[in-house]
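>>> Got a predicted structure plus its sequence, pasted below:
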Amino acid sequence: MGGLTLYLHVGPHKTGSTYVQELCTGKSEVMAAAGLLYPKEYFRLYGHHDICKVFNSHDDEVVFHSVVDKWKKQGCDILLSSEKLSLMSGDFFRKLKGLFPEYAFKIIYYYRSPSDRMVSQWQELVKHGFTSSFPEFFAKSFFRVSQKGDIGHERFLTDLESVVGRENMVFIDHKRCVSEGNSMQALMSVVGLNGLVEDDNVRRNLSLPIAKAELFRALNIAQQRSDCDASENVRLAFNRLRLAKEPAVRELMDMISADLMYIEVGNSAVDLASYDYMVSRYSDRFWLEPLVPVGRKVKVPRGEWMFNPRALQLLYKVFSVSQGQSEVVFQD
C-alpha cells in the first residue's frame, strides 16, 4: 500500500477551520472517488474532533485500531481535520504516526498573526461560558505567549517537527487566503487534488458582535454565581428566548457600545516576532509566501460598564428572564 499519505489539518482555532471542514464534509464522496478519504468516524460538527480522545484508555485504543484497519482497507489517502489537534502533545502524534507506518504523515497548519487571532478566540470562548474580560484575557495570553496551545505555537510546532520532520509540514497563510478567497484551494492543492473542491467564500462559525460577546460574558458570570442549573449555555438560552429585542437588553447594549475602545492588532511585537520565526524557519514550507503583518484597528470592551449600578440592575433582570425565573439568588 505504498505511496499513501495521512494528512492532518491541525487548525489552529480561529483560522477558518470550520469553513474548510464544512466544504470537505459536503464533498466527501467526490473526494473519496478521487482517492482522498474524509472519514465519518470520530466526526463532530464537520471535523474529527473526537480523534483527540483515541488514546484516553485501553478500550479507546482497541476501538481505534479497528477503525484504522477499516480506513486502510479503502486504499485511499486520508484527511483528518480538527483545530483541537493544535492542543495535543508530541506523544499523541507519535502514537498516531505509529499506527500508519506505511503512510507518509503530513501536517497542514493555517498560520494567523497571534494578536489578530486572539480577538476572535476571546469571542469564541465567550460563546461557551468564558468569563474573563478581554483586557484580562489579552494580558494573560501575552504573558503566556511561549506556551503551547496559547497564542504562540512555537513549542507545538517544534514538537510536531520532532515527530514528522520539517519536510512533512505545510503552512498556509490565513490572512492571504482570506484576502484572495482561496482557503479551500490551498487545502486541495496541498493534498494533491487541486481544483477538486472550490471555495464558496461563505463565512462559517461567525464571531459574535463584540458588544454582544461582552453581554454574554457578563451573563456567564451571573450564571456562575447563581443557584441556577447551568445545563444550558447562557447564549443558547438567550437566543432561544429571543431576548435581543427586550428593552433591558437594548439599554445594556448601548452601555457596552459606549464602553468600547480601539486597539491595533496584527502587527504587535509578538506578531512581528512570530512572523520572523515562521519565515526564518519555515519559509520554504509555506504554500504561498505569507503576507507581512499589517495592523488593523478593532473595537474591544473595556469592562468598565459593569461598574454602573443601572447596568447591574438590568443585567440581573436579563439573566433572570434568560433562566425563566422572576428572581435569581446569587452566591457571595
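Nice, I can see it. Because the structure is a prediction, the values reported are computed rather than measured.
>>> make it CA atoms for all contacts and neighbour counts henceforth
Fine.
>>> Residue 134: neighbour count?
Using other C-alpha atoms under 10 Å as the criterion, residue 134 is surrounded by 21 other residues.
>>> next one: the one 4 residues further on
By the other C-alpha under 10 Å criterion, the neighbourhood of residue 138 contains 16 residues.
>>> in which helix or strand would I find it?
Under the assignment given by DSSP states H and E, the secondary-structure element containing residue 138 is helix 134-143.
>>> Remind me what the following helix or strand past that helix packs against, helices and strands.
Sequence-wise, the next helix or strand downstream of helix 134-143 (DSSP H and E) is helix 154-164. Using 3 or more C-alpha pairs under 8 Å, 6 or more residues apart in numbering; DSSP states H and E as the contact test, the elements touching helix 154-164 are helix 90-98, strand 103-111.
>>> can we see that at 6 Å?
Packed against helix 154-164, as judged by 3 or more C-alpha pairs under 6 Å, 6 or more residues apart in numbering; DSSP states H and E, are the following elements: helix 90-98.
>>> how far is the helix it packs on from where the chain is centred?
Chain-centre distance of helix 90-98: 22 Å, with C-alpha atoms, centre = their mean, to the nearest Å.
>>> what does stretch 78-86 give?
That offset, for stretch 78-86, works out to 11 Å (C-alpha atoms, centre = their mean).
>>> So for it, what gets flagged as buried?
Residues 78-86 are the ones in stretch 78-86 that count as buried (16 or more other C-alpha atoms under 10 Å).
>>> Next up, the contacts around residue 129.
residue 220 (C-alpha atoms under 6 Å, 6 or more residues apart in numbering).
>>> before we go on, here's another structure to hold up against the first:
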Amino acid sequence: MKKLFLHVGPHKTGTTAIQKFLVDNTKPCFQQNLVYPKRYLHIFGHHHFREILKERQLRAEDLEFFSENQNDFLLSSEDFISLDEADFQYLRQSLDNFDIKIIFSWRRASFKLYSIWQEVIKHGGTVDFFEYYHDHVARPGTSQMLSPDLKLNTLAKVFGKQNVKVIDYDASSNSNTLYQDFINACDLVWSDNFSIKKIDKTAKNESMKLYDIEIVRALNNLMGYKYGYQGSKVRLAYSRFKDALPADTTSELVSIIDSHTSTKIVGNYFVDTRAEKVMMQRFGANILNHQVNNSTKLLRLASSRWLSALPVHDLLSNLASKLNQLNTEEQEDVSN
C-alpha cells in the first residue's frame, strides 16, 4: 500500500526550514519514490491543504491526483496541528487507499513558549508574556502546548499508534541532524544527493528582538484602535519601515523598556519533566531519537510596567502616526 506522510509540525520545531529543504530536494526524494508535491504549496508548505480538510472540500480531481501513480507522498504544514479528530478522520477515510504516517516534532515546552508567544504578537496579539505563560501553566494537563501527548493521542486514535513517528526536536537541534532525522522519519536513506543550502530569512521564522516585539505588542493595540490595523499588519509595517521611524522616539522607548526587563532561567521546569515522563510512558517506542534533556537557558523578558511610564503614550502615538503615514504612502504608490 502506498504511503502518505503527514508532517504536522507543530509550530517552532523547524518546520519552515524543513519545508524549504524539501522544496530544494524534490529530486533526490523522488529518486526514492517520495513526492513532495507542488500542488497545494504556499511558500514552502502545504498550508492550503489544511483548509481543504477543514472545509471538507477534497474533490474527485484531488483524489485522482494522489491515486494516479504509485509514488508515496509527503505533505507538510505546521497548520495541520490545529485540525481536530473529525478533520483527521475525514482525511483517513478520503484517502483510504494510503497507509498514512504521521510525523510529529516534540520540543520541550519551556523552550518554545516564548517563541510561540512571539508568534501571537506578530499576528496581532497584545497579551504580555507572563500572562500568556501563566494561562498555560495554570492548566498543564489540558494545554496542548505543555502536553504534546494530547494531540498525539488523537493522531494515534485516528491513524494507529504504530503509524505515529515522533522526532525529538531538541535532540536533533543539539546534534545538528534535523534534516537527516526527518529524512529517516520518511523511510528514506540519507545520501550525498541531498543538499543542505544556507538557511536564509525566507526559510527561517526568526525571533524579534525584545524591544521590537514589545513595541509591536503595544502598537497592535493602539493602531488597531486608531487605524483599524488587524492581524500581522502592524508587525509587517514595523519591520518594513523601522529604519525610517524617528530615531529619538524609538531609542527613548528602548531605554524605557530596558529599565523594566529581567533575566529568567528557563528549561527543565516541572512542565518539561512531566511531559518527558508522560511521553516516554505513552510514546517512548514512537520517538526516533530521544535524548534526556536537562539543559536550561537565560531569557530576557520585559514587564508590562514599561507601558505605564509617563512619556510612553505620547511616544507610541507619534510612532503609530508615522508608521501609518509611511504604510499608507507606500500603498498609494503601489496603486498608482
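Noted; the coordinates are in hand. In this text the structure is predicted, and so the values were computed from the model without any measurement.
>>> So after superposing, what's the score?
TM-score for the superposed pair, counting by TM-score structural alignment, normalised by the length of the first structure: 0.90. Supporting figures: 320 aligned residues with a C-alpha RMSD of 2.0 Å.
>>> ok, back up a step: from the buried residues of stretch 78-86 of the first structure, which single one is nearest residue 166 of the first structure?
Proximity of those to residue 166 of the first structure was ranked by C-alpha to C-alpha; the top entry is residue 86 with 16.4 Å.
>>> gap between the closest one and residue 159 of the first structure?
If you measure residue 86 of the first structure against residue 159 of the first structure using C-alpha to C-alpha, to the nearest Å, the figure is 11 Å.
>>> residue in the first structure matching residue 127 of the second structure?
Aligned against the first structure by TM-score structural alignment, residue 127 of the second structure finds its counterpart in residue 132.
>>> Tell me how many other residues surround its match.
Using other C-alpha under 10 Å, residue 132 of the first structure is surrounded by 19 other residues.
>>> Helix, strand or coil: sort out the nearest residue to it once chain neighbours are set aside for me.
In space, and not counting its chain neighbours, residue 132 of the first structure is closest to residue 217: 7.5 Å by C-alpha to C-alpha, 6 or more residues apart in numbering. Following DSSP: H, G, I helix; E, B strand; the rest coil, residue 217 of the first structure is assigned to helix.
>>> Residue 214 of the first structure now?
Here residue 214 of the first structure is helix, with the state taken from three-state DSSP.
>>> Tell me where the stretch 201-336 of the second structure has helices.
Taking DSSP state H, counting those that start in this stretch as the criterion, the stretch 201-336 of the second structure carries its helices at 210-227, 233-241, 247-258, 270-283, 312-335.
>>> In TSV, list those along with mean neighbour count and distance to residue 37 of the second structure.
What follows is the helices of the stretch 201-336 of the second structure, written out as TSV (neighbours: other C-alpha atoms under 10 Å; distance: least, C-alpha to C-alpha, whole Å):
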stretch	mean neighbour count	distance to residue 37 of the second structure
helix 210-227	19	35
helix 233-241	18	29
helix 247-258	16	44
helix 270-283	16	30
helix 312-335	15	33
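>>> Among those, which comes closest to residue 6 of the second structure?
Ranking those by distance to residue 6 of the second structure, with C-alpha to C-alpha as the measure, places helix 270-283 first at 17.8 Å.
>>> Just want the angle from that closest one to helix 149-159.
Relative orientation of helix 270-283 of the second structure versus helix 149-159 (axes from the mean of the first three to the mean of the last three C-alpha atoms, to 10 degrees): 20 degrees.
>>> Mean deviation, helix 270-283 of the second structure versus the first structure?
Superposing on the first structure and averaging over aligned pairs (mean C-alpha distance after the TM-score superposition for the first structure), helix 270-283 of the second structure comes out at 1.0 Å.
>>> residues in the first structure aligned with that helix?
On the basis of TM-score structural alignment, helix 270-283 of the second structure is assigned to residues 269-282 in the first structure.
>>> what's the spacing between the matching stretch and its chain's center?
A distance of 21 Å separates the centroid of the chain from that of stretch 269-282 of the first structure, by C-alpha atoms, centre = their mean.
>>> cool, stretch 198-205 of the first structure as well?
With C-alpha atoms, centre = their mean, you get 16 Å for stretch 198-205 of the first structure.
>>> Can you give the contact residues for it?
Residues outside stretch 198-205 of the first structure that contact it (C-alpha under 6 Å, 6+ apart): 19, 184.
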